[in-house]
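Undergrad: Quick check, what structure comes out for this input:
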Amino acid sequence: MKRIILVLSAVMIAFSLFAQSSDPIVGKWENSSKEGRVEIFKRGDKYFGKLYWIKDSSKKDEKNPDKSLRDRKIEGLEILKNFTKKGNTYEGGEIYDPKSGKTYSCKMTPKGDKLEVRGFVGVSLLGRTEVFTRIK
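TA: Coordinates of the predicted model:
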């Protein structure tokens, strides 16, 4: 009986490691200023990210272009939406910047324990990259 439990445990760990390696973007990340943390997850065949912690948890979405949303808290917002995996890059999605209230096209590229997040308007050349660090 112990042997069966041991084998099942090993199989579950192997599947868990395989799932993580096939989706290296999934997990918790901290932005470069260390003011916010995002949890990236898969929903269906797309990837999303929720701002699960910010330094000032009382901060509101005051810059949102939709006036009816300006009273909501920033902490808990889904700021990354609709990314698709293409090779080692996740693209076709959007990132919402609560500091400016603007939404940008975005692509993300994992590089080990770092995640390059590039927001842009139009083409990727016209944008800015921020590097997130994986939270262990």
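Undergrad: Could you use CA atoms for every contact and neighbour count after this?
TA: Will do.
Undergrad: Would you mind listing the residues in contact with D97?
TA: For D97, the contact set (CA atoms under 8 Å, 6 or more residues apart in numbering) comprises I79, T103, Y104.
Undergrad: helices or strands next to the one helix or strand the first one maps to in the packing?
TA: It stands for I79. Using DSSP states H and E, I79 sits in strand 78-86. The helices and strands touching strand 78-86, judged by 3 or more CA pairs under 8 Å, 6 or more residues apart in numbering; DSSP states H and E, are strand 46-54, strand 89-97.
Undergrad: and this one, so I can compare the two:
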Amino acid sequence: MAAAPASISGRWKTDDGKGIVAMAPCGAKMCGRIERLLIKEPAGGQRDERNPDKQKRDRKVAGLQIYWDLVPAGDGWKGEGYSPEDGRYYKAHLRVKGNKMTMKGCVSVFCRTVTWTRLG
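TA: Take a look at the predicted model:
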């Protein structure tokens, strides 16, 4: 039987330094939420203005859930993700090594990988 993947629980600084994401259990699965933004926000807060759903474009990005349904898969985690930067939903694959977490996000055949750093 394979060992469980390393925990993704905790606070992570994004690769671009623009925010901090908190990963925590939500029910039996794991979720990720933008804890706070590290960039200067417009008056009233940064909004989810690129969301494909017009009803959601007025949501604040700070506090937004961007990962859900994350479950152990092999040596990592997989689930669903959302990027407020480009308004895309994608299949997420997360893997932790030491204090780094790599995330591969795929929309159809196009994939992008970023690396986040665990905070304290």
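Undergrad: hang on, G127 of the first structure packs against F120?
TA: Yes: counting by CA atoms under 8 Å, G127 of the first structure does reach F120; the two are 4.0 Å apart.
Undergrad: With neighbour numbers in mind, choose between those two.
TA: F120 (19 against 14; other CA atoms under 10 Å).
Undergrad: How much space separates G98 of the second structure from E85 of the second structure?
TA: Distance from G98 of the second structure to E85 of the second structure, counting by CA to CA, to the nearest Å: 27 Å.
Undergrad: Of the contacts of D97 of the first structure, keep whichever come out buried.
TA: I79, T103, Y104 (16 or more other CA atoms under 10 Å).
Undergrad: Test my guess that the second one contacts G93.
TA: If I follow you right, that is T103 of the first structure. No: in this structure T103 of the first structure lies outside contact range of G93 using CA under 8 Å: 10.2 Å.
Undergrad: Which element, helix or strand, includes whichever residue in the first structure pairs up with A62 of the second structure?
TA: Alignment note (TM-score structural alignment): A62 of the second structure maps to E75 of the first structure. If you go by DSSP H and E, E75 of the first structure is not part of any helix or strand.
Undergrad: returning to that earlier point: with neighbour numbers in mind, choose between G98 and E85 of the second structure.
TA: Neighbour count, other CA under 10 Å: between G98 of the second structure and E85, E85 has more, with 11 against 8.
Undergrad: quick one: contacts for the more buried one?
TA: R50.
Undergrad: If anything else comes up later, I'll come back, but that's it for now.
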